[in-house]
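>>> Pasting a predicted model and its sequence here:
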Amino acid sequence: MRVSEVFLVFLKLGLTSFGGPIAHLGYFRTEIVERRRWLSDEQFGQLLAISQFLPGPASSQLGFALGLLRAGSLGALAAFVGFTLPSALLLVAFAAALPLLSGAVGEAAIHGLKLVACAVVADAVLGMSKKLCPDMPRRVIAVLSAAALLVASSAFSQLAVVMIAGVVGVFFLRGVSAPKSESGFLVSYGPRTGGVLLVNFAGLLFGLPFIATGDPDFASVAEAFYRAGALVFGGGHVVLPLLQDSVVSTAWVASEQFLAGYGAAQAVPGPMFSFSAYLGAVISPEENTYLMAATALVFMFLPGFLLMAGVLPFWSAVSSNPTAGRAIAGVNAAVVGLLAAALYNPIFTSGITSPADLAVAVVAFALLVVWRVSPLLVVLWCVIASVSQLWLFI
């Protein structure tokens, strides 16, 4: 009974939760804490701290943990399926329709989705910088991280920047305190099971590259998306450069397809990581479309869920460590720099091709930041404005 309850609650959230991961947290609190009282604000805050601490999709990891505490492992699975399925199906359908968007009008509509990406990521950089870089040392870390990644952008350099920022944070962010977390909930398993889950996480991270061929087959797709899900700190839009390096740099997906799908992901509710289902559908040969989309989707989310489930029994000891708090602060500042670098390349360089494009993107940014309209309306504005240019500037 509790499993079906979890599924229905998260299916509702998956159908209605627009606005990205930060907005999702508000939806979750309203539905789970205020309306249904599955747990207290203190417990919710503790889970939120864990999801912010770990790499992976923060809002989906939080939903996974809520389902886990409510109805065990089946509840965690029900929360994931309910929250993710609507957006994944919509994006796979968009991938199927993409070849139909040929001709001038279709190309203009796809270009409009690139402009959506410009506005949304710019808004994310602004919001995250205010929250994660409140002082000069962290701003310096963010700027230097962005500069390094603009010079050398790859999965290795991104990981190196994040690790260096964590070390810098330990030594130079002395005024940052550790995340607060008090023992407020119990999981149905102990540290031994948590340790096994963490070993599985590491085993897949280091083992999958040995079976990846480099071609867009199931093993290589599983490895690429698992690596992206395992290394992304901050969730949401931060996964963009990791996925871009995994599927565009390898020529599995064209840059135009990638940015069009990313723009479409802004128009659907649910987690941003559902973008992986779209990419899997675009990568795959026609006869394996749905299986490849499911592979990309599952392996994108799997590392974050293994980490969340594995860390839960150990969290209190880890989070109370002052050194961990400083390292986390340094990593978070680097995340802002990583996203700022991605805003320029590939988003700005691929999306803004004329002064008119820049004007459309600026208006879209104002709609998001000043008037705080629904992202769906921003998508409509960018697509309509882009298509309108066909007649205005002929």
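The structure has been received and is ready for your questions.

>>> all contacts plus neighbour counts: C-alpha atoms, from now on.
Fine.

>>> Please name the residues that touch residue 381.
Neighbour list for residue 381: residue 364 [criterion: Cα atoms under 8 Å, 6 or more residues apart in numbering].

>>> For residue 390, which residues are in contact?
With contacts defined as Cα under 8 Å, 6+ apart, residue 390 is in contact with 104-105, 108.

>>> er, residue 78 actually
Applying Cα under 8 Å, 6+ apart, we find residue 78 in contact with 3-4, 6-7, 10, 67.

>>> before we move on, what about residue 69?
The contact partners of residue 69, taken as Cα under 8 Å, 6+ apart, are 75-76, 186-187.

>>> Can you pick out the ones from those residues that are in helices?
Cross-referencing the contacts of residue 69 against helices under DSSP state H gives 75-76.

>>> of the contacts of residue 69, closest to residue 156?
For the contacts of residue 69, the residue nearest residue 156 by Cα to Cα is residue 76; the value is 31.6 Å.

>>> how close does that closest one get to residue 24?
For residue 76, the distance to residue 24 equals 17 Å [Cα to Cα, to the nearest Å].

>>> take the one below as the second:
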Amino acid sequence: MTKPNTRRAEGRKIVQPLSTISTAQIFLCFLQLGFTAFGGPIAHLAYFREAFVAKRHWLSEAQYSELVAMCQFLPGPSSSQVGFALGYHAGGWRGALAAWLGFTLPSALLLTLAAVGVLATQGLPTGILQGLLAVAVAVVAQAIWEMAKQHSAGGGRLIVMLLAAAVLCVFSSAQATVLVLILAGLIGAISFRPTSSDTQTAALRAPSFPIGILLLCLALSLLFVLPLLSTLSPWLALTDSFYRAGALVFGGGHVVLPLLQAELVTPGWLSADTFYTGYGLAQAVPGPLFTLAAYLGASVPALASPLLGASIMLIAVFLPGLLLVIGLLPFWAHWQRHLRVRAAVIGLNAAVVGLLLATWLVSIVPHAWTDWRGVALTIAASTALQWAKWPAWLVVLLSTAAGFALAMV
């Protein structure tokens, strides 16, 4: 196993020694985010950066940016993959599992309860949802600013960032995102020259090369094995459907919707009304949108146990992305030693900032700023986070309360 340097100066910041981070601490930190991280995958990345880079210093800004860049290329839920890799970096396999459970459990439980009828299915009141989205606008804006200072300083990097943002504002598909990132990497490899700060990045924790190869082979082989077993039982058939959806999705949770619809509604496993009710509820809970799988697994009549159905389908949809991100880590760490690869990562990181900016402009701001209340809540949340330095969880609670109160005006 490759072990990273766990303590080094970065300006005035010191990366915390990984030996001081317990599995319980990892779980509790991600559990807090699982209850408060609203706003979708891009917002989740901003919350992660605030929690683990700016506040706790579990890893450096450069290390975090490399994780984000790597996960953008992989199929699966990018924010959950970054969270899983953060947990692995902090605490090995136990840390990875603790991170995934903590971040996923709150929304998965809420959606499972909704599926069995314990919760109402109307979603969150408008005012509360507006308050949550306002915090997401503030958190993502802060992350974009900080990451831009790190990765888009200088004419060439700034141009790559702005071009990536402009293209992705117009073409927001997953294919366009992957293409823009590939082109940015090529531009970086050809045009940029790594500086000493670009080449002296502490390594991320990674498994050995044999373990990495094993994980990648397992992820690929399940794509071929599960369809062969799918005729044996409804459980295996649905496991195959959810695994395939998780393995073939680029671009985040929303892209999985048509795949799961084709796998569940068209064959008759679920009604369209049940499917879209679950999708609507998934928008109103924190954490990853892939936890929609828990609602769907608990709702399929052919599966006798709602809790078991939710658990198995949840694991199936997340498993391919998680195997891929940990399997790729040792190769990613090896590639980083080559100057051309480092130069490509410079271009890639600049494009990732552009991706964040485009998503903020196109997807987050319009949903939060529907009237003056959204703008006012965003200004208040930004002030509390940036200048008052209040913790994100407190800002989330106050913003939701303020949003509910303003909705009554």
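Happy to help now that I have it. Just so we're clear, the structure is a prediction, and the values are computed from it rather than from any experiment.

>>> Send over the TM-score of the superposed chains.
Here the TM-score of the superposed chains, computed with TM-score structural alignment, normalised by the length of the first structure as the reference length, equals 0.69; 339 aligned residues with a Cα RMSD of 4.2 Å.

>>> Make JSON lines out of the contacts of residue 390 of the first structure and add distance to residue 132 of the first structure and neighbour count.
Output for the contacts of residue 390 of the first structure, formatted as JSON lines (distance: Cα to Cα, whole Å; neighbours: other Cα atoms under 10 Å):
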{"residue": "104", "distance to residue 132 of the first structure": "42", "neighbour count": "11"}
{"residue": "105", "distance to residue 132 of the first structure": "40", "neighbour count": "16"}
{"residue": "108", "distance to residue 132 of the first structure": "36", "neighbour count": "22"}
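
>>> preserved in the second structure, out of these?
On the basis of both residues aligned by TM-score structural alignment, their matches' Cα atoms under 8 Å, what survives of these in the second structure is residue 108.

>>> Residue 120 of the second structure maps to what in the first structure?
With the correspondence set by TM-score structural alignment, residue 120 of the second structure lines up against residue 100 in the first structure.

>>> What separation do you get for its match and residue 88 of the first structure?
Distance, residue 100 of the first structure to residue 88 of the first structure, by Cα to Cα: 20 Å.

>>> okay, the two: which has more neighbours?
When neighbours are counted by other Cα atoms under 10 Å, residue 88 comes out ahead of the other of residue 100 of the first structure and residue 88, with 27 against 10.

>>> can you pull the contacts of the most centrally placed residue in the second structure?
Nearest to the centroid of the C-alpha atoms of the second structure, with distances taken as Cα atoms, centre = their mean, sits residue 79, at 0.9 Å. Residues in contact with residue 79 of the second structure, defined by Cα under 8 Å, 6+ apart, are 41-42, 44-45, 252, 288.

>>> Neighbours of the counterpart of residue 397 of the second structure in the first structure, how many?
Using TM-score structural alignment as the criterion, the counterpart of residue 397 of the second structure in the first structure is residue 380. Residues near residue 380 of the first structure, counting by other Cα under 10 Å, number 17.

>>> Identify the residues contacting residue 380 of the first structure.
If you count contacts by Cα under 8 Å, 6+ apart, then residue 380 of the first structure has nothing around it.

>>> hmm, 10 Å instead?
Taking Cα atoms under 10 Å, 6 or more residues apart in numbering, we find residue 380 of the first structure in contact with 109, 112-113, 116, 267, 364, 386.

>>> Could you identify which of those has the most neighbours?
Ranked by the number of neighbours (other Cα under 10 Å), the contacts of residue 380 of the first structure place residue 116 first, at 33 neighbours.

>>> what's next to stretch 278-292 of the first structure, contact-wise?
Residues from elsewhere that reach stretch 278-292 of the first structure (Cα under 10 Å, 6+ apart): 87-96, 98-99, 216-218, 221-222, 225, 243, 247, 251-254, 257-258, 261-262, 264-265, 276-277, 293-298.

>>> switch to 7 Å and redo it
91-92, 95, 216, 218, 252-253, 261, 293, 296 (Cα atoms under 7 Å, 6 or more residues apart in numbering).

>>> Between all of these, which two are separated the most?
218 and 261 (20.5 Å).

>>> Counting neighbours, go ahead and name the busier of those two.
Under the neighbour definition other Cα under 10 Å, residue 218 of the first structure and residue 261 were set side by side, and residue 261 has more, 25 against 20.

>>> which secondary structure elements does whichever strand or helix holds the more buried one contact?
Here residue 261 of the first structure sits within helix 255-265, counting by DSSP states H and E. The criterion is 3 or more Cα pairs under 7 Å, 6 or more residues apart in numbering; DSSP states H and E, and the helices and strands that helix 255-265 of the first structure contacts are helix 103-132, helix 275-283.

>>> hang on, the earlier thing: now the match of residue 120 of the second structure: closest residue in space that isn't a chain neighbour?
On the basis of Cα to Cα, 6 or more residues apart in numbering, the spatially nearest residue to residue 100 of the first structure that is not a chain neighbour turns out to be residue 106, at 7.7 Å.

>>> Residue 222 of the first structure versus that neighbour, what's the distance?
Remark: distance between residue 106 of the first structure and residue 222 of the first structure (Cα to Cα) = 31 Å.
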